[in-house]
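Q: sharing a model prediction with you, sequence too.
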Amino acid sequence: MEWMKMHSRDNVAVNVEAVGRLFPNALTEVLRDGKLVQAIDFDVLRQELSREIVEGREERYAFTWPDKRQAILAANAPINATLRPVVADSVGHDGTEGAFDSENLYIEGDNLDVLKLFQETYLGKVKMIYIDPPYNTGNDAFVYDDDFAMEGGDFVSANVPYDEYGNMVYDFKKNLDSNGRFHTDWLNMIYPRLRVAKSLLADDGVIFISIDDSEQENLKKVCNEIFGEQNFIAELVWERAFSPKNDARYISNSHDYVLMYARDINRFQIGRLPRTAEANARYQNPDNDPRGVWMSSDISVKTYTAENDYQITAPSGRVIEPPAGRCWSLSKNKFLERLHDNRIWFGEDGDGVPRIKRFLSELKHDGLTPTSILFYKDVGHSQEGAKEVTQLFDAGVFDGPKPVRLLTRLLTLANLKKDSIVLDFFSGSAATAHALMARNAEDGGSRKFIMVQLAEATDEGGTAYRAGYRNICEIGKERIRRAGAKIAAEAGEKAAGLDLGFRCLRLDTSNMTDVYYAPDAVTQDGLFAQVDNVKADRTPEDLLVQTMLDLGILLSAPITVEEVAGKRVFNVADGFLLACFDRAVTNEVVTAIAKRKPSYAVFRDASMADDSALTNFDQLFAAYSPATVRKVL
């Protein structure tokens, strides 16, 4: 049996391993706290890279700020945390309250910790990320619990965010523009989150980030560093306001930005927009071509090639040469082929510059090329987003929600597949979930969303608080419920297969006691006091979710509970994982599970009924299912 690690991925260890694969001679071992650990010999690495090393005061291009190193440490540091299921707040696949069979996720908690917990389970699996982070306008409240210190060679939180009852506590502070660390604090907040989020994107994935002028410049530099400048796609301009503000001091600002980066620009393919009647109306058929309406386009290009620089004789007899400094886009043979196929147009009088005919019948399935300006007439404006929330709740319970039409446009640009995963880790009112459910209803897709939101308290004097919503998570979950019901009503019979629910989970400390992570640090008196390595208030369902995270099993996987010889056994992903966390597990239970031949079998350390069951455990699996990976916690 193997012990489960029960903590998030250690990115420093992953980086050491990656460098070691490239330069095995730079991999060494050092003694830390009495234990041998792998490390990188920088002297050897320096020799391997000596021609390209920049050091000391040598000038180099760099984007930096105070505490950037701490932000990098915050991104790389592993955490001992978990997600606990909140079944009462969950909604089933068909909209049933309190059911836990949806493949969508709504997660409450600090998004940096949640992203870290996802690093193995959702590594490279997310097709699209959209976030609408604080814009740092001078009144935003941030959460500062990302400071890390070194203790005994391990990263630990410098400000433990838990109260005396074990509940997470977040330190909200307004980042006023009078703050001397105004941009620094915002960068320290956004940088580690984007670094971790990158690892979740699929190779053909894409990220969209809403921002305004306050941090647009810094955000683009951060994204260039994290995602690579070569993976920049566009800085979309969203026309968020439909009328000017007459009280503006200088200029009435009517737009926001949406930065768009690919995980790998060579693997990403943009989603095209549906063709419109207005676009199709530009196609005509002045020569009655039997292939239908067409539009002509220029056949000259700037990239000069001598073989494409030739004379063309128009039907009128006029000899035409390419414009100065340009050549034709077609070789002479290719041009003659298209001329013979009646695909070259010289104008109605046969005396014009040649242009190539492009038929609507041959283009209609390709869609329209997106443009970088998102006009409100096409994607909605900020007041439309506010109106959508007001109509769902009969009150304006959330400030600044993005319109569903804007999110729908981004879903299109992301070129989602029918089963893609979409992540929003600043989910706010859950407009992204609303848009994705609507898209699934429209085309029968089974795309899944993951919403992550901190349980930020609502203003006691505000509309949301008076309506009964004590934090933003309550608003987000309720919007998904109401939007799902509305979509189901509008879809009618087509709603039968739609997933309009979500599994609710909440970030918390690990299910395991301190002795699980540091058994050597427990004194003899403490050892006798430890009757179990699982915290007393944790349920088998809590243990199952942390097990799924540890083994890299999607949290949307189907879960059923079976009874085997009087014990509860969790069946995850149709037998991929069988887990039993009950006590007094007998040989009969172990044998029954082994005969099912799961990929993984997990038990508690204190599960076995007696020494005989513990002794026979590995023998039973060796006999019935030797390939099963057996783990304990």
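A: Yep, that arrived. Residues are numbered from 1 along each chain as shown.
Q: only C-alpha atoms from now on, for both contacts and neighbour counts.
A: OK.
Q: from memory D213 sits against S254, does it?
A: No. Using C-alpha atoms under 8 Å, D213 is not in contact with S254, being 11.2 Å away.
Q: now the farthest one out in the protein, which residue is it?
A: Here the chain reaches farthest from its C-alpha mean at G317, the gap being 60.5 Å by C-alpha atoms, centre = their mean.
Q: that one and K357, how far apart?
A: In this view, G317 and K357 are 21 Å apart by C-alpha to C-alpha, to the nearest Å.
Q: SS state for W238?
A: When classified by DSSP: H, G, I helix; E, B strand; the rest coil, W238 comes out as strand.
Q: re the thing from before, name the element the residue lying closest to the residue farthest from the centre of the chain once chain neighbours are set aside belongs to?
A: Once flanking residues are discounted, G317 sits nearest to D351: 7.7 Å by C-alpha to C-alpha, 6 or more residues apart in numbering. Of the helices and strands defined by DSSP states H and E, none includes D351.
Q: also this one, for the comparison:
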Amino acid sequence: MTELVFKGKEFVWNHHLAVPFRPLVVQAEKGIGEARLDGNLIIQGDNLHALKALMPMYAGKVDCIFIDPPYNTGNEGWAYNDNVNAPMIKEWLNSNPIGIEDGLRHDKWCAMMWPRLRLLHELLAEWGSIWITLDDNEAHRAKILLDEIFGEDAFVANMVWQKRYVANVTALHLSDMHDHVLVYAKNPSEFALGKIGRTEAQAADYKNPDNDPRGPWRAQDLSASKQYQAGIFTITGPDGATFDPPPNRYWRMNRAQYDKWLAEGRISFGVTGKGRPMLKRFLTEAQDGLTPVTWWSHDFAGHNKEATLEMKDIFDGASPFDTPKPKRLISRILELIGDDDALVLDSFAGSGTTAHAVLEANKRDGGSRRFILCEMEDYADRLTAERVRRVINGYAFTGTQKTELARERLNWRSIEKAADLVHKVQAIENLHGHEYDRIKKEVKDGELVVTGEKAVSEQAEGLGGTFTYCTLGDPVELDRILTGEDLPTFEALGPVLYHMATAEVADPAVLNAVDFYLGEASAYILWLIYKPDLEWLKSADAALTLSFARGIHELRPDKKHLVFAPARHVSQRMLDSEGLGVEFAPLPFALYRVERG
């Protein structure tokens, strides 16, 4: 496998392991609804630390990851601020904004992405997938990074998304019209994509000019390029005209199959009966959805201008974010994932589009998808979370809400088939007309745009939902606990120990600081004798005793028990001699014990 070499790689190779755990600190007043860590989350803080903070509860649990990292164009001013503790790398790994003149900006970008991708890989479920938007500045490097971390066989596709539909006339050489969406699966054998729903315009391609009782149909070519000797014969039309396969082509069926289709009325010779023979393919026979393709046009998955207009609608005519992604892009990804109970993670949350798309999908189909957003910039509250608040509760808006329903590039072919185009528009009007005050049709920049318009006064309707807003607490450093320098809460320390000891995720709902209970894993029931009180930790109450061991054994004699505590007043030999199935893990050395194992 080809390896990407970049400066600093040896220092960031396992940097994700050295990142300390930092607990999630709930800021209840900034969220909506009950504060809970197993629901929708918005986390403000360095996304490397935020991803590490999610590990104890969400490792192997995320169904879909969508990220829109810095494109590293040289004009973004993003900063590398990871604290990699190596003197040789500290010379150039600093928090200064990285610009076009930085000769090592590509190395720094790779060094920034590597540990984050490592953690994202661990957070993904075995059936999960990651979708990354990038442009030509880093897409080729990102693919090699992903090949190394996920494996070459995990590559699914490089979607090409048409981010703009009008050429940039100020471009130096060529107008940049697309971005890449790299797609990788955690485990290719367990990953599957759904189908893309058939649009109204696509359904409108099926017509019924002969009033066939089987319903609308579309004509399908009877010839194929694949050599098929049985497909060489002459077809005679209703008026006696004869038809042979086109040059270097063959009928796709043999004579017997053709005669069967003819008897069933499935062969069409056009409205006049003098056209070439075609097969009638009925809409009722079409699959529920279409096989997705790697070309995502702007009318299929949205475009940058659309994203800016969405932001202006929500933020009183302002667009407080320079490079938002359109909601339709992420909605298409959710459609392909096909899981209405999916957990979706976005660790470069930006304007919060991912949360908006998840909430809208739930509103549309009654699903229970959840989102986790991570944003390190200072606008995490005033922009990212504020957008989510507004789309949940509704937002002040007076004017016309516009929803693009169709966009069609006009060319000679479409002009020749103007009747078909009109039919498509009529189908859209029939289907959506009741939802809007009017369906607007306009030709602009060589395109026919169909938009649903609805007058809104004072308040746009909210989508409903809840989320919890969190910041990152101080790092949990176990070797400082007994000195009193760092005393995290039981709820912060417990999931860290649980995950490190079992490689499984803790359930925050079952943590019980009164009983010292952490939860049940596949191999152990786990306990933590701990309070964030230095004097108590030095007392006899903080030690594992024989009576405590006997008590937890009586509760579940069928299971082994692992007890974390600062000290013990009973030997492991005595615990074993009584057959209690209790193992002691000393604090603050529990992490080291687990790592050696």
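A: Received it, and whenever you're ready, just let me know what you need. Because the structure is a prediction, the values reported are computed rather than measured.
Q: what comes up buried for stretch 353-363 of structure 1?
A: Under the neighbour-count criterion of 16 or more other C-alpha atoms under 10 Å, stretch 353-363 of structure 1 has V353, P354, R355, I356, K357, R358, F359, L360 buried.
Q: same check on stretch 250-258 of structure 2?
A: Buried residues in stretch 250-258 of structure 2 (16+ other C-alpha under 10 Å): Y250, W251, R252, M253, R255, Y258.
Q: what's the counterpart of the third one in structure 1?
A: Right, R252 of structure 2. Aligned by TM-score structural alignment, R252 of structure 2 pairs with S329 of structure 1.
Q: what's V25 of structure 2 aligned with over in structure 1?
A: Under TM-score structural alignment, V25 of structure 2 pairs with V86 in structure 1.
Q: my read is that that match contacts R506, right?
A: Yes. V86 of structure 1 is within contact range of R506, at 6.8 Å (criterion: C-alpha under 8 Å).
Q: as a check, name the ranges of all helices in the stretch 201-350 of structure 1.
A: Applying DSSP state H, counting those that start in this stretch to the stretch 201-350 of structure 1 gives helices spanning 216-223, 277-280, 332-340.
Q: most tightly surrounded among the ones you listed?
A: helix 216-223 (a mean of 18; mean count of other C-alpha atoms under 10 Å).
Q: can you give me how far that one is from the chain middle?
A: Distance of helix 216-223 of structure 1 from the chain centroid (C-alpha atoms, centre = their mean, to the nearest Å) equals 18 Å.
Q: so how much does the lengthiest helix in structure 2 differ from structure 1 once superposed?
A: Ranked by residue count and defined by DSSP state H, the top helix of structure 2 is helix 105-123. Superposing on structure 1 places helix 105-123 of structure 2 at an average distance of 3.6 Å from its equivalents, by mean C-alpha distance after the TM-score superposition for structure 1.
Q: now do that helix: which elements does it pack against?
A: Secondary-structure packing of helix 105-123 of structure 2 (3 or more C-alpha pairs under 8 Å, 6 or more residues apart in numbering; DSSP states H and E): helix 9-12, helix 15-18, helix 47-58, helix 139-150.
Q: single out the most deeply packed of the ones you listed.
A: The most buried one of those (mean count of other C-alpha under 10 Å) is helix 47-58, showing a mean of 23.
Q: now that helix on structure 1. Mean distance?
A: On superposition with structure 1, the mean distance recorded for helix 47-58 of structure 2 (mean C-alpha distance after the TM-score superposition for structure 1) is 5.9 Å.
Q: quick check: what element follows that helix along the chain?
A: From helix 47-58 of structure 2, the next helix or strand downstream (DSSP H and E) is strand 62-67.
Q: residues in structure 1 aligned with that next one?
A: The aligned range for strand 62-67 of structure 2 is 126-131, by TM-score structural alignment.
Q: now, the buried residues of stretch 353-363 of structure 1 that are in helices?
A: Using DSSP H, the buried residues of stretch 353-363 of structure 1 in helices are L360.
Q: just give me the closest of the buried residues of stretch 353-363 of structure 1 to T628 of structure 1.
A: Closest approach between these and T628 of structure 1, by C-alpha to C-alpha: L360, at 57.0 Å.
Q: aligned counterpart of that closest one in structure 2, please.
A: Aligned partner of L360 of structure 1 by TM-score structural alignment: L283.
Q: for its match, which residues are in contact?
A: A203, Y206, G215, P216, W217, R218 (C-alpha atoms under 8 Å, 6 or more residues apart in numbering).
Q: which pair of these spans the longest distance?
A: A203 and G215 (12.0 Å).
Q: isn't K327 of structure 2 up against H303?
A: No. With contact defined as C-alpha under 8 Å, K327 of structure 2 does not reach H303; the gap is 9.2 Å.
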